[in-house]
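S.K.: Below are the sequence and a predicted model; questions follow.
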Amino acid sequence: MKTLIVSIVLATLATSPAFAISHSYRDKLAKSGCTQVEDAAGTCVNHQAVSDSQTIIKHYDGLKIIWKINESVTVDGKPAAVIESGGYGATWQQGIYKIITYKNHKIAVMKNDQFAGYAK
């Protein structure tokens, strides 16, 4: 009888799901915007330092893009209008430029509806 119980316990342990990362580590990665590979390689830029009320300033080809997170975007001091918003972030338009702001704090620039590059 003991062998049967031990066998059942061992079989249960062997078939239980194994999680690659803990819930707290997964939450940390989700907040930082990094992948597990970036974190392990040490190439993860900590986006946790940027809160939802901070401002990100980036440049692209002479343009100065100021993004007040969850508020507004300006391109060279001129306000941009939100034209689309979704789970990934938002798309803003200012003149011939479309600025795509992502939740991981990247900013893509489109000029005349053509992808131009990422602001740095």
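M.R.: Looks like it arrived, so ask away.
S.K.: When you work out contacts or count neighbours from here on, use the C-alpha atoms and nothing else.
M.R.: Will do.
S.K.: now the most centrally placed residue in the chain: how far from residue 31?
M.R.: The residue lying closest to the centre of the chain (Cα atoms, centre = their mean) is residue 104, at 2.2 Å. Going from residue 104 to residue 31 by Cα to Cα, to the nearest Å gives 9 Å.
S.K.: take a look at this one as well, against the first:
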Amino acid sequence: MMKTMPLLLTLSLLATAPAHAINAKYREQLERSGCTQVSELQGCDIHKSKAENAKAGFVTDATPAATQAAPAHGKASYQQQLERSGCTQASELQGCDISKSKAENAKAGFTTTSTAPAASTGSPYAGEWIATFPQTGATVAKIRIDAKDQVWVNGKKVKAKKSDGGLMFRDGMVSYFIQGDRRLQNQDYWTDTDAGSKGPINAQ
């Protein structure tokens, strides 16, 4: 036991050494880019120059003193990006892209824009949907729902019922749920009871 103590101490010192190097490099990137840790979370790119980030609205001045005001300015720009993209802070974390338009994000299922035409048919569920694996984005199933809430999964008609404020249906061991209130974001999902897996359903 006594012989292994020096070895363990050496290994622990080696393991902590890279963290200081990474922190120093990160600090240099912040200084060079004009970003702060806060503004980086809002979109400031530490791999770009101060001038580039200033042009994007994250840095108001190239001087160090002005970097204190950068987060507030960046936040305003970030808010504009949210409004333009149709994202929210929550949906951005789930994949909504603030650099894209509302229409593009609606197509990916992150805004209610794409569901507005469906609502005009009298059914909030009508349209084309796709269920995917959250880790890979691979397709689990393609879903079609008509104006009478009739459902087809991968071309096969399945029974559907309204429950818990949404439309529920099943194909084999996989059950699907689509939220009826289209103002609610990211409430559409599938569950495989056999595999114990779950993932999102997005409007097409």
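M.R.: Yep, it's here. Source: prediction; values computed, not measured.
S.K.: still on that earlier bit, where do the contact lists of residue 104 and residue 31 of the first structure overlap?
M.R.: residue 47 (Cα atoms under 8 Å, 6 or more residues apart in numbering).
S.K.: quick one, helices of the second structure?
M.R.: 4-33, 37-41, 50-55, 70-85, 89-93, 102-107, 116-120 (DSSP state H).
S.K.: and the third one, how far from the chain's centre?
M.R.: With Cα atoms, centre = their mean, to the nearest Å as the basis, the distance from the averaged C-alpha position of helix 50-55 of the second structure to the chain average is 25 Å.
S.K.: one step back: the residue nearest to the centre of the first structure and residue 32 touch, don't they?
M.R.: Yes. In this structure, residue 104 of the first structure is within contact of residue 32 by Cα atoms under 8 Å, at 7.4 Å.
S.K.: Now for the two: what residues contact both?
M.R.: Common contact partners of residue 104 of the first structure and residue 32 (Cα under 8 Å, 6+ apart): residue 47.
S.K.: Could you find the counterpart of residue 85 of the first structure in the second structure?
M.R.: Taking TM-score structural alignment, the alignment pairs residue 85 of the first structure with residue 162 from the second structure.
S.K.: ok, how many other residues are close to that match?
M.R.: If you count neighbours by other Cα atoms under 10 Å, residue 162 of the second structure ends up with 14.
S.K.: Compute the distance between the residue nearest to it when sequence neighbours are not counted and residue 51 of the second structure, please.
M.R.: The shortest distance from residue 162 of the second structure to any non-neighbouring residue, by Cα to Cα, 6 or more residues apart in numbering, is to residue 168 (6.0 Å). Going from residue 168 of the second structure to residue 51 of the second structure by Cα to Cα gives 52 Å.
S.K.: can you check residue 10 of the second structure too?
M.R.: 44 Å.
S.K.: If you count surrounding residues, which of these two has more?
M.R.: More crowded of residue 10 of the second structure and residue 51, by other Cα under 10 Å: residue 51, with 17 against 10.
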